[in-house]
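Asks: Give me a model of this one.
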Amino acid sequence: MKAIWNGVVIADSEDIVTVDGEHYFPPESLKREYTTFSNQRSSSWKGQAQYLSLFVNGEINPDAVWFYAEPSEAAAEIKGRYAFWKGVQVVE
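Replies: Prediction:
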């Protein structure tokens, strides 16, 4: 699967974990050169999510990437993996 935003592949992997319909990519698949800091946080049954913003071709997509550094025990399989929203297309 690929995560694409603003015409650029942000992540690419066959090792995807799906939880609640969201596709989580392994950390090594994320092209970190397109990410930047975000101080956004949120909480759910999975734990506390941290966010990253995307910066691609001169445009920013704030808080478009999230991950769980320390997920709940029930969501342990997504630890350190990245998911996307806010217009990021995830395609096969």
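Asks: make it CA atoms for all contacts and neighbour counts henceforth
Replies: Will do.
Asks: quick one: the nearest residue to Val17 once chain neighbours are set aside and Asn57, what's the gap?
Replies: Beyond its immediate neighbours in the sequence, the residue positioned closest to Val17 (C-alpha to C-alpha, 6 or more residues apart in numbering) is Tyr24, lying 5.1 Å away. Tyr24 sits 24 Å away from Asn57, taking C-alpha to C-alpha, to the nearest Å as the criterion.
Asks: In terms of neighbours, single out the busier of the two.
Replies: Under the criterion of other C-alpha atoms under 10 Å, the comparison of Tyr24 against Asn57 puts Tyr24 first, with 22 against 11.
Asks: my read: that one touches Tyr82, true?
Replies: Yes: distance between Tyr24 and Tyr82: 5.0 Å, which falls inside the contact criterion (C-alpha atoms under 8 Å).
Asks: Please provide the structure for the following sequence as well, for comparison with the first:
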Amino acid sequence: MKAVVDGTVIAEAPKEDLISIEGNWYFPPASVRSELLAKSPTPYTCPWKGECQYFTVEVDGTRLQDRAWSYPHPYPSGVERVGKDFADYVAFWKEVRVTD
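Replies: Have a look, this model is predicted:
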């Protein structure tokens, strides 16, 4: 699967390596082009997943604020609920299209 913005691939991995949580595909950290992401100061804590780290996606001079996120240290109960450790896996939304 791929996460793409205007033809630029931001993340790519086989579907079996991704984790689906609440309708979002989370890409393994090694599959994400981290040079296209900048940490965002936007705070959020999910009641069951834990403290979230948002990222601004930067592609060809375009900055898409908070269009990616991850959970660096998910709650143990969240990992148990998902059935796999999703620490640092990255999900995308809005202008970032995730396709097969």
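Asks: TM-score for the pair, please.
Replies: The TM-score (TM-score structural alignment, normalised by the length of the first structure) is 0.92; 92 aligned residues with a C-alpha RMSD of 1.1 Å.
Asks: before we move on, the earlier item: tell me how far the aligned partner of the residue nearest to Val17 of the first structure in the second structure lies from Glu58 of the second structure.
Replies: Under the alignment by TM-score structural alignment, Tyr24 of the first structure pairs with Tyr26 in the second structure. Separation of Tyr26 of the second structure from Glu58 of the second structure (C-alpha to C-alpha) stands at 19 Å.
Asks: corresponding residues in the second structure for stretch 50-64 of the first structure?
Replies: Stretch 50-64 of the first structure covers residues 53-67 of the second structure once aligned (TM-score structural alignment).
Asks: List the buried residues for that stretch?
Replies: Applying a neighbour-count criterion of 16 or more other C-alpha atoms under 10 Å, one finds 53-59, 64-67 buried in stretch 53-67 of the second structure.
Asks: do stretch 33-42 of the second structure as well
Replies: Neighbour counts using 16+ other C-alpha under 10 Å place 36-38, 40 of stretch 33-42 of the second structure among the buried residues.
Asks: what does stretch 74-81 of the second structure give?
Replies: For stretch 74-81 of the second structure, a neighbour-count test (16+ other C-alpha under 10 Å) marks 74-75, 78-79 as buried.
Asks: what do you get for stretch 5-24 of the second structure?
Replies: For stretch 5-24 of the second structure, a neighbour-count test (16+ other C-alpha under 10 Å) marks 5, 9-13, 18-19 as buried.
Asks: Between the two ends of it, what distance do you get?
Replies: Stretch 5-24 of the second structure: ends 16 Å apart by C-alpha to C-alpha.
Asks: And for stretch 77-95 of the second structure?
Replies: Using C-alpha to C-alpha, the two ends of stretch 77-95 of the second structure sit 31 Å apart.
Asks: who's in contact with that stretch?
Replies: Applying C-alpha atoms under 8 Å, 6 or more residues apart in numbering, the contact partners of stretch 77-95 of the second structure are 3, 5, 19, 21, 24-29, 32, 48-50, 64, 67-74, 98.
Asks: redo that, cut-off 6 Å
Replies: Contact with stretch 77-95 of the second structure is made by 25-29, 48-49, 67-74, as judged by C-alpha atoms under 6 Å, 6 or more residues apart in numbering.
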